[in-house]
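# Next comes the sequence, and after it the predicted model I'd like to discuss.
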Amino acid sequence: MFRFLLFLPVLMNFTATYSQSKKTIDSINTLYVQGLNIPQDSIVALFQQNLKDAEKISYELGMAGAHSQLSLVYAYQGKYEESTKSSIEGIKIYEKLNQLDRVADYYAEMGYSMKYRDMEKALYYMQKGKAIAEANNFENELKDIYNNYGVLKEINKELDSALFYFEKGLQIKLKLNDTIGIPYSWSNLAGVYGLQENFSKSREYFSKSLQQRLQWADSLGIAENYTQLGEVFVAEQKWRNAIPLVHKSLPISKKKQYQNLTQYNYKLLSDIYKKLKNTDSALYYFEQYAAIKDSVHGLKVQERIAALNVEFETEKKQNEILQQRAQLAEKDLEVRRKNTFIFGSLGLALILGLLGYLLYNQQKLRNRQLQKEGELKTALAKIETQNKLQEQRLRISRDLHDNIGAQLTFIISSIDNLKFGFTDISEKLGSKLSNISSFTQQTIYELRDTIWAMNKENITFEDLQARIANFIEHAKNASEKTDFSFNIEGNIDEAHVFSSVVGMNIYRIIQEAVNNALKYASADEIEVNISEKEAKYNIEITDDGIGFDQDNTELGNGLNNMKKRAREVGGTLQIKSSKKGTSVLLKVPK
């Protein structure tokens, strides 16, 4: 620590002496903020001086880089107003310089920083940055954007999508050998596994991340991992195992002025001591938590940040309007020049005809303008109706999740209490209770799938892929003797959009076919293959089980429901079965 403090004045003096050097400014802007083991205020001073040096020589790229670093440091300190100001200033410069990779990164960082304050804005800016990076294949930016987009999905309880994007980000980081970024992906994957109650896998990934960060001396990352490992023990109700891990994190987050993590550590300790009925410690840590929370999340700070975002969007729209006016002025000037030439060439006889023509054109333009305004009003009304429908859909899905989901969980808990609360319960009754519990658990899974579909107006192949992959992962855990494989041809367009009804029906057909193979086929291998042929998507589920006699077997509700769903999506369903196995082929028109 002492050596780094000696280094800082030397570095500040170096930048002051060579303030005219663009290379020096760029080298400071590329410093890894999380790895600087110096006080946060000193880091702020370093980048503020670098910003001044860039401004002295009008080096716009250096100014934008300094704003980017300041935005990140302010966010760690919980100074969200300053962070937002720096982000907006940086975006303006990068857009002016047409640095699309930095624009994409900036929008994504703005979205990520708003995740706990304004999720709607967070998704808006994150998706804006993601779209720019994907359109230009900016892998260096996408590896972090996918990772942070997964965090937003996790906060929204979309765990399947969160795992999907975390894995996408991790694959790019492994490809680029991003040794600093890889532990962040491991930590995020571990967090989702924890939410899925796969605690052993969660602890494994957190520990991998911690070991990597200890090698790199990534102070903030180390603090986060200690807290996260403590959270795993809390989820397992091993309260005393969690306490030392949180106490390892707390002094690091305080020293680095990482206000969000410090606040969370205090709250976590308060909750743990409350569970242990140690009221003095619980009260002490809750008071520390409340003091930091008031300073970080004050109402006035939130209002100022919202005002900055409105000001930023308004300024962009005003600039676009000014550009359109300039273009219209140029076109108007060109028309006037042509008119003057015609007037001078043809004389007075043509002036009257030209005036009539101009009046006719003006009326035509006015009519077209009125038509456009009418179309705009209709479009706005349609958008408003769609927004209201989406809000109603979200409200219904929350009610289903919070009320029916909670009630079904209560039923399962009550049945388990009945089974283990009475020692003299009969075997037949116990079996019946187990069947009811399994049926109720299955109903919860189907309810989650329904809520997932309701929350989406449209479902892409990308969404469907993540959902099917998660379902097959559960199927693997349920049947260890059966091998599963899930394959999608490379020419499939992952961005292809289905309506939520069509997407859900396709998912249900795949789910029913796999469940039938597990229950009745005694199969060693089950495959799900998706391909495209003759303007149709071919979705085939095959197994190598015992098959069934289609002519002499009465079709149950499951197969009939599959055929009904296929008709509803305008597709066809073909079922072939023999002693060597069964094939279910769904063809859906593009």
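Cool, got the structure. Numbers count the residues shown, from 1 in each chain.
# From here on, just use CA atoms for contacts and neighbour counts.
Noted.
# All the helices of the stretch 201-350 of the chain, residue numbers only.
With helices called from DSSP state H, counting those that start in this stretch, the stretch 201-350 of the chain shows them at 219-235, 239-255, 259-275, 279-296, 299-346, 348-399.
# Quick one: neighbours of Arg448, just the number.
16 (other Cα atoms under 10 Å).
# Now do it against Phe206, distance only.
Note on Arg448: its distance to Phe206, by Cα to Cα, to the nearest Å, is 27 Å.
# Spatially central residue in this structure, please.
Centroid-nearest residue in the chain, with Cα atoms, centre = their mean: Tyr149, separated by 2.9 Å.
# That one contacts Met126, doesn't it?
Yes. Counting by Cα atoms under 8 Å, Tyr149 does reach Met126; the two are 6.8 Å apart.
# okay, and the common contacts of those two?
Tyr112 (Cα atoms under 8 Å, 6 or more residues apart in numbering).
# Just give the number of residues close to Gln362.
Using other Cα under 10 Å, Gln362 is surrounded by 12 other residues.
# cool, and Leu97?
13.
# same deal with Pro244?
14.
# now do Ala566
Neighbour tally, Ala566, other Cα under 10 Å: 21.
# next, the one to line up against it:
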Amino acid sequence: MLRWCIYLTILLTATPFGLFSQNTIQEKIDNLINPERSKNSISPEQRQIEVDSALALSRKYGYAAGEVNAMREIGKLLRLKGKMEEATSVFYACIKMADSLDLPLELGKSYFSLGDTFFKTNQFEEAYEAIITALKLFEKENNFHWKAGAYNSLGYIYINLGQPEQSLNHFKKAYHILDSLDSPEKRSPLFNIGYHYLMRGNAEAAIPYVEEGLEDCLEQRDIHCIATSYGNLGYAYGLLGNYDKSIASYQHCIDTAQKYNYPHVLAITYKDMSETYEKFQMSTLALKYYKAHNELQDSIIGAETKARIAELNIQFEAEKKDRELSMQKIEIENLQHHARYDRLQKMILIVGGLLLVIITWLIYSKMSADIKRRREIHKLEKELIAEKLKEETLAKENIQQELDYKSKHLTDYAMEIVQKNQFLENLVEGL
């Protein structure tokens, strides 16, 4: 009874610590994997180290969901580097693993990442299938956050499939879910809905969504979103013919974009302002901003081209280094293989030599034993022969003695008869 009490005490005191340790490890892994970290000022190299660490820890401690998440983040990093095929392979591996481990939410996230990759490579049909599969899994798990993300992605896909109404419908579904969750991510569908209406010239329908998005951007202090929203408002008010509000909104956009260095936003805004000024028949200003748009666009393209060239050079050097490392790795593996082969040969020779010695010793031992046994047999045979000869000699001697005895007895008997005959003859003669 005492033993069971002690065991129960140990179990009750040890289990919370074990759970605490496991939970702490999982929290550490989840923190390393957290996609929000990649949005911070962390270099891709540092992010790669974090994700690799998370993957190693997940495998070490058997945290299946963490392993799938880490692999998915690795796929995203590959996608960021433009390695789409490798990223796709990783996402397929995530899908297979999540499915085998019965992790429906992770399975849905993996399909979502796969669909996003297909979308980025203009494989819209494949993207649609993957996102639809993800959406069904999110619905099954009642995960509204990811469900909204799937609807928003489907909105983008429908645009590229030439189905604008379906696109708008899915953007609205995403918005309503995120709005009910009071999620800051509702800005994305808000922006998409507003942009959809603007592109179709429906400024009245667009403005409420753009203004709500702007309020959310201001609340969250998302500078890029603020600049873009002001630009969209300027375009919307321009469509409505409200010159003052249009120019004021454009100016807010320009000031913000210039202050925080968003050249792409500036270029688009200059183009939109040119169209707006042209609408108000202000040709000089329209031409001014059109030229500003072209100049800035050219500089952006030039900068992007230079950046792309630099990126390609870096990528080339990185790939060159990877190839060199791969060659070195292959060379090291070959050397290790040869070393293992040499060790194996030496081992075979040593073992072979030992076996030869053992076999020789066994043969020698057997032959020695056989010779010894034959000698013993020969000795025994000689002893048996000698014994037999001795017995035969004794038998002959006994027979000879018996013959001598019988011969003497017969001789004595004959002499006795002769004597008797002589006596009788003498007796007869006397008569």
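In hand now; what should we look at? As the structure is a computational prediction, the values presented were derived from the model and not from experiment.
# Need the TM-score between these chains.
Overlay of the two chains. TM-score (TM-score structural alignment, normalised by the length of the second structure): 0.52; 289 aligned residues with a Cα RMSD of 4.7 Å.
# re earlier: tell me which of the helices of the stretch 201-350 of the first structure sits most buried.
Highest mean neighbour count among the helices of the stretch 201-350 of the first structure (mean count of other Cα atoms under 10 Å): helix 219-235, with a mean of 23.
# Map Phe112 of the second structure across to the first structure for me.
Mapped onto the first structure by TM-score structural alignment, Phe112 of the second structure lines up with Asn147.
# Let me know the distance separating that match from Ile468 of the first structure.
Asn147 of the first structure is 21 Å from Ile468 of the first structure, by Cα to Cα.
# can you pull the contacts of the counterpart of Arg213 of the first structure in the second structure?
Counting by TM-score structural alignment, Arg213 of the first structure lines up with Leu178 in the second structure. Residues near Leu178 of the second structure by Cα under 8 Å, 6+ apart: Phe144, His145, Ala148, Pro184, Glu185, Lys186.
# dump the residue contacts of the third one.
Contacts for Ala148 of the second structure were tallied using Cα under 8 Å, 6+ apart; they are Lys173, Ala174, Tyr175, Ile177, Leu178.
# at 7 Å instead, please
Ala174, Ile177, Leu178 (Cα atoms under 7 Å, 6 or more residues apart in numbering).
# give me the element it is part of.
Assigned by DSSP states H and E, Ala148 of the second structure belongs to helix 144-160.
# Give me the buried positions along that helix.
Neighbour counts over helix 144-160 of the second structure (16 or more other Cα atoms under 10 Å) mark 144, 146-160 as buried.
# Now for Ala414 of the second structure, how many residues are close by?
12.
# I'd like to check which residues are in contact with it.
Applying Cα under 7 Å, 6+ apart, no residues qualify as near Ala414 of the second structure.
# What residue in the first structure is paired with it?
Aligned partner of Ala414 of the second structure by TM-score structural alignment: none.
# Ala414 of the second structure sits in which helix or strand?
Applying DSSP H and E as the criterion places Ala414 of the second structure in helix 283-430.
# what's the neighbour count on the counterpart of Gly201 of the second structure in the first structure?
When the first structure is aligned by TM-score structural alignment, the residue opposite Gly201 of the second structure is Gln237. Per other Cα under 10 Å, the neighbour tally for Gln237 of the first structure reads 13.
# returning to that earlier point: and the contacts of Leu178 of the second structure, which is closest to Asn313 of the second structure?
Glu185 (35.9 Å; Cα to Cα).
# Could you measure from the closest one over to Leu178 of the second structure?
Taken as Cα to Cα, the span from Glu185 of the second structure to Leu178 of the second structure is 7 Å.
# Ser274 of the second structure now?
Ser274 of the second structure sits 35 Å away from Leu178 of the second structure, taking Cα to Cα as the criterion.
# for Ser110 of the second structure, same thing?
Distance from Ser110 of the second structure to Leu178 of the second structure, by Cα to Cα: 21 Å.
# Also Thr24 of the second structure?
30 Å.
# swap in Gly149 of the second structure?
9 Å.
# Find residues that contact each of these two.
By Cα under 7 Å, 6+ apart, no residue touches both Gly149 of the second structure and Leu178.
# check contacts around Glu141 of the second structure.
Contact analysis of Glu141 of the second structure by Cα under 7 Å, 6+ apart lists Leu105.
# Just give me the match in the first structure for it.
So, by TM-score structural alignment, Glu141 of the second structure is matched to Leu176.
# what do you get for Thr360 of the second structure?
Aligned partner of Thr360 of the second structure by TM-score structural alignment: none.
# Number of residues surrounding Thr360 of the second structure?
12.
# Quickly note the distance from it to Ile300 of the second structure.
Taking Cα to Cα, one finds Thr360 of the second structure at 86 Å from Ile300 of the second structure.
# Could you do Cys94 of the second structure as well?
Separation of Cys94 of the second structure from Ile300 of the second structure (Cα to Cα): 38 Å.
# In terms of neighbours, single out the busier of the two.
The neighbour comparison of Cys94 of the second structure against Ile300 (other Cα under 10 Å) goes to Cys94, with 26 against 15.
# neighbouring contacts of the helix or strand hosting the more buried one?
Cys94 of the second structure belongs to helix 84-100 when assigned by DSSP H and E. With Cα under 7 Å, 6+ apart as the test, helix 84-100 of the second structure has contacts from 68, 71-72, 75-76, 78-79, 104, 106-107, 110-111, 113-114, 117.
# can you pull the contacts of Lys79 of the first structure?
By Cα under 7 Å, 6+ apart, the neighbours of Lys79 of the first structure are Val296.
# Then the one 5 residues further on?
Neighbouring residues of Thr84 of the first structure by Cα under 7 Å, 6+ apart: Ser71, Ile305.
# Wasn't it part of a strand?
No. Applying DSSP: H, G, I helix; E, B strand; the rest coil, one finds Thr84 of the first structure to be helix, outside a strand.
# Return the distance of it relative to Ala54 of the first structure.
Thr84 of the first structure is 20 Å from Ala54 of the first structure, where distance means Cα to Cα.
# same deal with Gly181 of the first structure?
Distance, Gly181 of the first structure to Ala54 of the first structure, using Cα to Cα: 28 Å.
# before we move on, what about Thr385 of the first structure?
Distance from Thr385 of the first structure to Ala54 of the first structure, by Cα to Cα: 49 Å.
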